[in-house]
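Novice: using only what follows, build the 3D model:
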Amino acid sequence: MNGRERRADVRVQLPRRVAFVVLRAVSSSDAYANLLLPREIRRAGLGAADAALATELAYGTLRRRGTYDAIIRMAADRDASAIDPPVLDALRLAVHQILATRVASHAAVNESVQLAREEAGSQAAGFANAVLRRVARDTPGDWMARVGETARSEDERLGLSSAHPVWVIRAFRRALAAEGRAEELASLLEADNVAPGVTMAALPGLAAPEGESTPHSPVGFRLGGGDPERLVRSSEGRVRVQDEGSQLVALALTRLSPVAPGERWLDLCAGPGGKTALLAAEALAGGALLEANEVAPARAGLVRRALDAVPLDVEVHEEDGRSLAADRAGRYDRVLVDAPCTGLGALRRRPEARWRKQPSDVADLVPVQAALLDAAITAIAPGGVVAYVTCSPHLAETAGVVREVRERRGDEVEELDARAALQAVSLTPLDLPEPSDGSLHAQLWPHRHGTDAMFLALLRKRA
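Specialist: Presented below is the predicted three-dimensional model:
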């Protein structure tokens, strides 16, 4: 028998196989689980219950990968990096089932051993079997206590227990402390580890919410059940999946003041197009003109498809946003800068991102973010407004960028009250404390608002 031999008496159930395929793609080719998993579920023809199981297995394993690797290291007496990657993913999948689900341990062990056998042969299967039976002998509490004893600091211990890298924990603590809410860190980390429900947006003037209204966004709703993608398709995109925080920050710009017919708007970093479609619907209702820009051709294609739902002629550019905005000085009345960022505000939706991102990513992104915001200010007419948005609460990407650009532009711009703008569009009051530096920006949080951690700052060019 060769290295990919199989045993006929062990059959890997489809939900586990789908989850494993996703884990392998994330590990080997930096795939995005939230994009790949739905395709694999459809390809396997999974029903609702099996699809839910595959989703829990894939997302749960990815979410707590760091913690599971520490447990595997102890059970295998070798570092996770020394284990063949396919075998390591099979071990991670089994450890999640053994320690965090109601799946019977013998089923988790046997099927993950079979996955290891299929990927790497009988010797790897024997190794996986020994490791997993060692894990299954002790309780989750025992393993967490044991792993905690290996921590070299309180932050490392918290990182192992909450499955967050230490640098992310420290960034979150600083962002919360800037609002005088550092004591909320544990609640935030816990919220990051809870799978969020699906939130929908009905494009205003083109569709009506079809389920339970969201607590804050006037265009948001939640389905009681069923396939959201089927609803998106049947509505021809006029109803779409979109986090409530994303809806709120877009509406804060479009509804900041009454729209004057003929206003010119720009979505500077538009891909993949969710906020662009919402802006387009708002522009259509108010008589405004909208342009969009996305430098990556594939993502620009997604923007165009998103805009198909709105009967408005929107030109989609494919240029570097910095040069495009700078070349159109004084042309626009409202500009959205949904800046490329680390995405640390959406870890509950993209669980693999917490292990993929590094502090160096922040250092690389901040100059780009500042340049985009600076160019957007150049592009607006006197009296025009720029909304600077990130799906990250990291202070360097949020308040730090705004502060740097404001210092560079001097008295040319003034900061508007983003918290008041969000309150004005929200259906219910939002808990938005004033930052300790006295600035007027706003930060949404998963644990406090049930949204992704979206940041919003509003800057107006003085007339």
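
Novice: CA atoms for contacts and neighbours, from now on please.
Specialist: OK.

Novice: what is the one helix or strand E414 maps to packed up against?
Specialist: Assigned by DSSP states H and E, E414 falls within strand 413-416. Secondary-structure packing of strand 413-416 (3 or more C-alpha pairs under 8 Å, 6 or more residues apart in numbering; DSSP states H and E): strand 455-461.

Novice: for the strand it packs on, which helices and strands make contact with it?
Specialist: strand 380-390, strand 413-416, helix 418-425, strand 442-443.

Novice: let's see it at 10 Å
Specialist: Applying 3 or more C-alpha pairs under 10 Å, 6 or more residues apart in numbering; DSSP states H and E, one finds that strand 455-461 contacts helix 244-254, strand 332-338, helix 359-379, strand 380-390, helix 399-409, strand 413-416, helix 418-425, strand 442-443.

Novice: compare with the first, here's sequence two:
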Amino acid sequence: MNLARRVAYETLRAVHESDAYANLLLPREITLAGLDTADAGLATELTYGTLRLQGTYDAIIADAAGRATEDIDADVLDALRLGAHQLLSMRVATHAAVNETVDLVRDTAGKKATGFANAVLRRISERPLAEWLDRVESAARSDDERLGLRYAHPVWVIRAFRRALTAEGRADELEDLLAADNAAPGVTMTALPGLVDAPADAEATPYSPIGFRLAGGDPERLVRQASGRVRVQDEGSQLAALALTRAAPIRGGERWLDLCAAPGGKTAVLAAEALAGGAALEANELSPIRARLVRHSVSGVPLDVPVSEEDGRDRAGRGRYDRILVDAPCTGLGALRRRPEARWRKSPADVPALVDLQRELLTAAVDALAPGGIVAYVTCSPHLAETAAVVADVRRSRGDALEELDARAVLASISPREIDLPEPADGSGRAQLWPHRHGTDAMSITLLRRR
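Specialist: Coordinates of the predicted model:
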């Protein structure tokens, strides 16, 4: 059996059995298996491609098997998903995809399951993906369910995306967004401002003035050589940090706080900006393990950044700050390109508790602002309950004590190129980034100033 397929399979099993994160586990498994560049690429495509399209493949497998996927043993089902991806979305010969997958089933589930797996895979191989899509979509009970099958998104996510796009008058972009979620994102990097420059042959990112893409070579090697002053970071994350630091001129002696700091990419950008502007930065992260990631992330910046490990709702009140970043825990629906399993792991039932936490964190941050201080409320989700509604609730509770800044204007002043950020229907200053429109994660950015 090909070792790359085994690595992909074991990663899928860990994702489904132990709620592992593929983006954290897969690189470690590739290293442990000693895969060369070609096999590492194969394992990556098998893992991420299968997870992205899992809902579609499950519908196809159920049709081919004549039974619901819930009635198929979990270890066999993950193997069938890998086989379906190879048969329908990769240039893998049918005999290789079928034989390798059947061997995988034999090794993991026993010989008894191989006949069933072989039969299902043979049926799947009889039609190309386009025909399978037409077939499974014909059983859809609504347009949203049809879109969910075609683009492998849960219906509740599709509806949340439609509402968010409609708020901008852009509902017609929905299918472009769903397609963008299923495309592997390119590697975007940042050079921490004032500390290091991007390589001379790198391509500058269109919107972030500190971002770049390599013309070639190994990004991780560059990260190691730069001692933490160059890092892999989505352009949207860069813009979220810069929106706070560049919303107003920095005055020497300002105090800043990154309230929910892990894994620390935005913290590092804040640290570099604080160093240049003569500000002090503190960071906080509840999880001790994730707090260590933050400390490592800022280690390349010659600035003392104390990292506390407290509940942000309690931590924020210990001081008065001129700028606070609240990069709140959220559904992560804006990063489905990078964490494809999130679309299957989250449910509408997760949203209310997250919204309560987001509201409490933002309220605590607002109360910790010094007069004239600014808080950036950021979520990697476009869900209106997590974005516009949270901000509206907090503003309502604080009356005239808060004013909203125009985050879209701030991003426009930062960006080297014109950036398409339509005004939301509610007339707020919120900026919403999108994978299909900007090539970034779907970051929502709101800026509030305390009067």
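
Novice: after superposing, what score do the chains get?
Specialist: The TM-score (TM-score structural alignment, normalised by the length of the second structure) is 0.98; 449 aligned residues with a C-alpha RMSD of 0.9 Å.

Novice: before we move on, the earlier item: could you export the helices and strands packed on strand 455-461 of the first structure as CSV, including mean neighbour count and distance to E190 of the first structure?
Specialist: Compiled in CSV, those are given as follows (neighbours: other C-alpha atoms under 10 Å; distance: least, C-alpha to C-alpha, whole Å):
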stretch, mean neighbour count, distance to E190 of the first structure
helix 244-254, 25, 19
strand 332-338, 26, 26
helix 359-379, 20, 22
strand 380-390, 24, 21
helix 399-409, 17, 24
strand 413-416, 18, 32
helix 418-425, 21, 25
strand 442-443, 26, 18
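
Novice: which one of these lies closest to R73 of the first structure?
Specialist: Minimum separation from R73 of the first structure across those (C-alpha to C-alpha) falls at helix 359-379, 24.5 Å.

Novice: where does the strand holding E414 of the first structure end up in the second structure?
Specialist: Using TM-score structural alignment, strand 413-416 of the first structure corresponds to residues 402-405 of the second structure.

Novice: superposed on the first structure, where does the matching stretch end up, distance-wise?
Specialist: Here stretch 402-405 of the second structure, set against the first structure after superposition, deviates by a mean of 0.3 Å using mean C-alpha distance after the TM-score superposition for the first structure.

Novice: out of the helices and strands packed on strand 455-461 of the first structure, flag the one nearest A80 of the first structure.
Specialist: Using C-alpha to C-alpha, the nearest of these to A80 of the first structure is helix 359-379, at 21.9 Å.

Novice: packing partners of that closest one?
Specialist: Right, helix 359-379 of the first structure is packed against helix 166-177, strand 264-267, helix 321-327, strand 332-338, strand 380-390, helix 399-409, strand 455-461 by 3+ C-alpha pairs under 10 Å, 6+ apart.

Novice: got the contact list for the match of strand 413-416 of the first structure?
Specialist: By C-alpha atoms under 10 Å, 6 or more residues apart in numbering, the surrounding residues in contact with stretch 402-405 of the second structure are 247, 366, 371-376, 391, 394-396, 428-430, 446-451.

Novice: one more time with 8 Å
Specialist: R395, S428, G429, T446, L447, L448, R449, R450, R451 (C-alpha atoms under 8 Å, 6 or more residues apart in numbering).

Novice: CSV for those, including distance to L411 of the second structure?
Specialist: Output for the contacts of stretch 402-405 of the second structure, formatted as CSV (distance: C-alpha to C-alpha, whole Å):
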residue, distance to L411 of the second structure
R395, 22
S428, 15
G429, 11
T446, 11
L447, 11
L448, 15
R449, 16
R450, 20
R451, 22
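
Novice: closest to P27 of the second structure out of those?
Specialist: Using C-alpha to C-alpha, the contacts of stretch 402-405 of the second structure come closest to P27 of the second structure at T446, 33.6 Å.

Novice: quick check: closest non-adjacent residue to whatever residue of the first structure lines up with the closest one.
Specialist: Under the alignment (TM-score structural alignment), T446 of the second structure maps onto A457 of the first structure. Spatial nearest neighbour of A457 of the first structure, excluding adjacent residues (C-alpha to C-alpha, 6 or more residues apart in numbering): H441 at 4.6 Å.

Novice: how many other residues sit next to that neighbour?
Specialist: By other C-alpha atoms under 10 Å, 24 other residues sit near H441 of the first structure.

Novice: returning to that earlier point: any chance of the helices and strands packed on strand 455-461 of the first structure in CSV, with distance to V18 of the first structure too?
Specialist: Shown next, in CSV, are these (distance: least, C-alpha to C-alpha, whole Å):
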stretch, distance to V18 of the first structure
helix 244-254, 29
strand 332-338, 33
helix 359-379, 30
strand 380-390, 32
helix 399-409, 41
strand 413-416, 48
helix 418-425, 40
strand 442-443, 36
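
Novice: mind checking which of the ones you listed is nearest A25 of the first structure?
Specialist: helix 359-379 (21.8 Å).

Novice: tell me the residues of the second structure aligned with that closest one.
Specialist: The aligned range for helix 359-379 of the first structure is 348-368, by TM-score structural alignment.

Novice: which residues are contacting that stretch?
Specialist: 156, 259, 312-314, 316-321, 324, 326, 328-331, 375, 377, 385-386, 390-391, 393-394, 450.

Novice: ok, 6 Å please
Specialist: R313, A316, G317, R320, A328, E386, V390 (C-alpha atoms under 6 Å, 6 or more residues apart in numbering).

Novice: can you tell me what the residue nearest to A457 of the first structure aligns to in the second structure?
Specialist: Matched by TM-score structural alignment, H441 of the first structure corresponds to R430 in the second structure.

Novice: I figured its match hits L448, correct?
Specialist: No: using C-alpha atoms under 6 Å, R430 of the second structure makes no contact with L448, being 9.9 Å away.
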